[in-house]
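Visitor: fold the stuff below for me.
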Amino acid sequence: MSADPAAGNPYPGLRPFNVDEEDLFFGREAQVDAMVDKLAATHFLAVVGTSGSGKSSLVFCGLLPALHRGLMASTDGCWRVAVLRPGIQPIRALAQALGRPGVLPPTGAEELGFTPEELIEAKLRIGKLGLVDVYREALSRDDPRRNLLIVVDQFEELFRFQALAGAGATSSATSACASTSVSVSVSASASASAAMPGRAPGEGTAFVNLLSEVTKHPELALYVVVTMRSDFLGDCAQFFGLPEAINAGQYLVPRLTRDERRAAIEGPAHLRGAAIDPVLLTRLVNDLGDDPDQLSILQHALHRTWAHWAAASQSGVAARAPITMADYDSIGTMGGALNQHAEEAYGSLPEGRPRQLAELLFKAITDRGTDARGVRRPTRVDTLCAVLGTSVQELTPVVEAFRDSTRAFLMPPAGVPLLPATVVDISHESLMRVWRRLSEWGDDEAASAQIYRRLAESARLHGSDQALLLRGPELIAALAWHRRSKPSASWAERYGAGFQAAMAYLEASQRHAAWLRLLTWVTGMLGVAAVFAVFVFYAWRASETRELALASAKNQASAAVAQVAKVSQEKAVSDQVVSELFRSQDAQQYKPVAGAAAQGAGTAADPPLDPAAPPVYMQYGDSRQKDMALGLQRQLRRLGMYRATGAEAVDTAPKVTEVRYFAADDKIAAEALVARLKFWRMGSQVTAVLVNAGGLRPQPQQLEIWLRRVDVAQVGTLVQRLRGDDIDDRRAALSLLIDGYSAAPEAIAAALATLSPENYGGVSGEGVFNTLRFLSRSAPVAWSSDLEKQGAQLIAYLGDRRTTGAGARFSDATSKEIAALEALLEAVRARRPLPFGV
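Guide: Predicted coordinates for the structure are as follows:
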């Protein structure tokens, strides 16, 4: 057989195999046999595997054709098949799948003035026997095809969308006998209404009851197959009866052996008369490795490799030649093909509005939720238009760029028109993990959703007098988010109710802040006016003693001004006194030593431990904090005021760094240590907490420092915002970083990476200044030896830029921050808590 490059591409790419592609499905024969046997025995089969392990392909291109061929001995080969995805309204999705033409015999619904879907849905909602009753009624209509199979693809949607409202995403397909193909689609066939309500309370439970009841009626030729990602197995415990059904009928998709991988790779090519070079075949098998998550990425790489080879063959460059490493390398190999291909699709869009719509589109149809698990969010076109603020006409070319004949990133496939009821979905979850741009969009969307949820919750609490209006950095950050994201009610609906209340709360906070500023100004002006009025009044009343009255009025004015100054500056004076005290103590204990920077030690030996000093223990919840905990312990010992002798890893950590004490009498000592930690830049949110020792017996005056657990995702977002376009957002991010993460090694590492030589060129001058400002105000104790080396490299790099003239744009303020960072790095090397002079 000679190769025909013009024939269809035998590799499906990211999408699952279809039923009519059974001849291209290699390497799973033994697995299909095992699935058929288990389904025959239990009537409920749960095909479980990691994302990308081939669950859907195994069902639609392996199991279903086998059933149609009569491989299940207890049945004939004639099957009715209903396919659905649960989405937000699973019972309606099931009714629509059963109501599609050819799935069940005519119900006579039209004679009653209903659609078949409406009549079936009403019966399903009667009780947990609804599905069994619908099947029995079908048998009573003399249906010759008595085998009914319900396939619930991507069953994990049931957990993710359980509490959300929005458009339902359903999918249905039909099959008559062996000659009828089944296709899975969430496209124009979706018939949910344009304004689909959210899931009714308990609908998920009712849906599970309908399916699990099938297992109690083995006498019926009624079968259920679900496909589900293995990382959602634990969520099944939310429903009574579901864990038992899955335990009895679970089929965990096994890894392919090396021979099965070879068959899956070269089988389709041989079927088209092509050959794969043995070197490339071995490379592909090795690149696939032992991770089943890579199967979808392999299929995409093979699809692209075949397309490249076919184009060369048709041009006469490599006619009849085998597919080689050159074809594979040209598409970026498995490691880069998908990201490269997706970038090509994105790059094909004109700059400006189309690319902005692409970003908003992918943010709308993917979701990360409150955990790290990304899931697809199939969404109707009319809902997308409302969320994105666009029209079908403007959205269509953006969708087409990602689903043309050479790209299958979005569903429905090319050629299916985009109607208001059409459901748009990504073809596979692997796109969310491998396309780096989409991953960054997902991070940004998750952060935006978190801000909205927090704002909506604050608005709810404020309505019941349990929360104050936003002020300070929180208000600045919220306003910057609102200005940047421009949220709408349609967008917010997917993340929870309360949008109007949240926006009203934000607006009220902004008005309140403006009112406070005005009040402060008016109060000051009234004070000045009052003093002046007193002076004028006494001058007029005592004209005969004008000079005496004038002197008295001046004295009163001076006293009033002094009192105002005293009140307004009281806290600043107090803080200054405490800082001066700490600075004096540190100057005595951390005296500079000749050659300290070179030797890595800036103090004399630790003073002996005072047995009467309060004992201090360090607790940290992240192994990356161990070095910082030990460094902080060493600094406290060198003061000679504490017995800091232990550092321990714990399973749980607080949201802010805490100094815990166990007796009310130790409050003053705890607050003094809090002030010390704040002075050492451990964060402005450090707090003293009185705890119940329970069954423990703490030592007298025992204190414990519990280091906060760092939100790495928030840190990354804040560091990125330091170089953003919005000045208010930059200031808010810098304030939040300095207040909350000045002692976080993760934040320091992210800031250093931002100014690395490979990234520096993309950072504006303002971004450089903000990042340096955060670094120069970080806690020296948080700098590990690796971070100190990176900091020294940054200083050298900035010095080179200044020397060569590339740093001519450095402002005086930026130069001061560079000098401050140099001083801080000296303190790091000398193991001092702060640079001298701070």
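Visitor: can we go C-alpha only for contacts and neighbour counts from here?
Guide: OK.
Visitor: ok, the residue of the chain most remote from its centre to Tyr538 distance?
Guide: Residue distances from the centre of the chain (Cα atoms, centre = their mean) peak at Glu544, which lies 78.8 Å from the mean C-alpha position. Here Glu544 is placed at a distance of 11 Å from Tyr538 (Cα to Cα, to the nearest Å).
Visitor: now the helices for the stretch 201-350 of the chain?
Guide: 203-212, 242-249, 258-271, 278-288, 295-314, 325-330, 333-347 (DSSP state H, counting those that start in this stretch).
Visitor: which residues touch Ala364?
Guide: Counting by Cα atoms under 8 Å, 6 or more residues apart in numbering, Ala364 touches 377, 379, 384, 387.
Visitor: next up, for comparison:
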Amino acid sequence: MSDAASGRKLPTRAVALAYVRACDGPVAEWDRRWHEAAAELSSRRRAAPGSAAAPPYPGLAAFGAGDAGRFFGREDVVDLLLSRLAEARFVVVSGPSGSGVTSVLRAGLVPRVRQPVVFLRPGRRPLAECATRLAALTGNPPDAGFLLVVDQFEEVFTADADERACFFAALLRAEQASARVVLGVRADFADACVRHPALAEATRNALIPLEPLTAGQVRAALVRPAADAGRGLENALVATLMAEVARQPGALPFATEALRRTWQATQGVTLTLAAYEATGGITAAMAGAAEAVYGRLAPPEQAEARSLFLRLAGLGDGTPDTRRLVPHAELDPTPVVARFVRARLVTAGRTGLELAHDTLLDGWPRLRSWLAADRDALRVHRRLTEAAALWEASHREPAVLYRGRQLDEALSWADRADARPNTPERRFLRASVELRAAEEMATRRRRRLSAATALTALLAAVSTATAIRRRWAGRFPAATVRQRTSGHPSAAG
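Guide: As a prediction, this is how the structure comes out:
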């Protein structure tokens, strides 16, 4: 506050607005003034001499081999990886999307390996890609000792089955010869590697999982690149970043993207919280990335993206919305899902997918508008999702299926133009409709049977009455009855 009062620095937005509230000032007006001042300072810093130094943060890009000197936080994993390779020829590194598998391999492992390295992404033609990379080993024939690093190994499972089988066989031959093989695979595909007959034996004891970063590792990843470049981070900025990344490992790339922007807006040797807030912080980094990916989608894909993000939101009931972990079985695998995973906006792990950070729920205006549009319809859909999952888990027990009003509400939602029920939900609704039709038919049959039974009983009663009347008439003819009746005293009277 003393530095701010003397004009030596801009106070943080939180401090400035707290002071305004304490003085009963107009908060909205002073919030606008603070942003204008922060923007002006950022503009001056960018134009100042010496402000063009390249930021030491890669932002949303993965670290490369040339970034080894500024890659911090995963030294323990790199050491473990090197020790495993000294004993074994086949190692698998696995972690959720956004956890840094690519950075560990490129900036951590490769610079510390002395033998020739072949680094590749398999794509849809893994065998051809591998052959091309091997051919680039000038002066090192393929049978010489080398390290083969296959990053984003999960792409192999999109390749042609025959080429995939040949690629697996080539990996195993390389491992059995003089090469060492390291696979980097997303956590939700690690089990597929272990279960695959061609890879099961090689990968059974080869897995190195990337655990979430500790607080000390997060701090090193945020602070040390700037420190090595001759700058520091204000304590308030470090505390803010640590809080935003805590328990949300997918948020670290966006924190470094926000620091990259802050670096460019800072003049002097200290990155401040005020400068960080002026650039929008992690919220602006994530919202900007989300909008960029969404803007590149075709209209049908944008509708699919809307459905994806609405599934990833946990609806609050009088409380803020939160991230929701969506099981893999709930999402049909599509290129749209893969795009947001590659952009690190959606984190894919062993158990399912979730938003990389809570700030997307409030910080991305498009998602905020989707969530506010029709929350009643969203709740109908969420109940349908849960019911469909319960039905599948109970081995499709008919008692779990929808009936009556529940079914009507779900069908009404499914008929909306923007509704995108997934495969389990469509199966559940179809089974519920079929059950209702069967129950209605059974009800009609019961009613027809009841009516037939009543009619049969009525006919039987009429038949019985007729038979009794005839029998009575046979015993007492009509003339006899008239005679007896005419001679009776009461008849005379």
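Visitor: TM-score for these two?
Guide: Once superposed, chain against chain, the TM-score is 0.53 (TM-score structural alignment, normalised by the length of structure 2); 387 aligned residues with a Cα RMSD of 6.2 Å.
Visitor: in strands, which of the contacts of Ala364 of structure 1 appear?
Guide: Thr379 (DSSP state E).
Visitor: so which of the contacts of Ala364 of structure 1 is the closest to Ile705 of structure 1?
Guide: Arg377 (43.1 Å; Cα to Cα).
Visitor: leaving out sequence neighbours, find the closest residue to the closest one.
Guide: Nearest non-adjacent residue to Arg377 of structure 1, counting by Cα to Cα, 6 or more residues apart in numbering: Ile365, 4.5 Å away.
Visitor: excluding its backbone neighbours, what's nearest Phe340 of structure 2?
Guide: Nearest non-adjacent residue to Phe340 of structure 2, counting by Cα to Cα, 6+ apart: Val346, 5.7 Å away.
Visitor: was I right about that neighbour contacting Leu353?
Guide: Yes - applying Cα atoms under 8 Å, one finds Val346 of structure 2 in contact with Leu353, separated by 6.6 Å.
Visitor: quick one: the strands in structure 2?
Guide: Using DSSP E, strands in structure 2 cover 90-95, 117-120, 147-150, 180-186, 207-209, 232-233, 270-271, 313-314, 322-323, 326-327, 346-348, 352-355.
Visitor: are we agreed that Glu580 of structure 1 is in a helix?
Guide: Yes - assessed with DSSP: H, G, I helix; E, B strand; the rest coil, Glu580 of structure 1 lies in a helix.
Visitor: neighbours around it, how many?
Guide: Neighbour count of Glu580 of structure 1, defined by other Cα atoms under 10 Å: 12.
Visitor: and for the one 3 residues further on?
Guide: By the criterion of other Cα under 10 Å, Arg583 of structure 1 has 16 neighbours.
Visitor: tell me which residue of structure 2 lines up with it.
Guide: Arg583 of structure 1 is assigned no aligned equivalent in structure 2, the criterion being TM-score structural alignment.
Visitor: Arg583 of structure 1 - that's part of a helix, no?
Guide: Yes - counting by three-state DSSP, one finds Arg583 of structure 1 located in a helix.
Visitor: list the buried residues of stretch 294-306 of structure 2.
Guide: For stretch 294-306 of structure 2, burial by neighbour count (16 or more other Cα atoms under 10 Å) applies to 294, 301-306.
Visitor: what do you get for stretch 137-156 of structure 2?
Guide: So stretch 137-156 of structure 2, judged by 16+ other Cα under 10 Å, has buried residues 142, 145-156.
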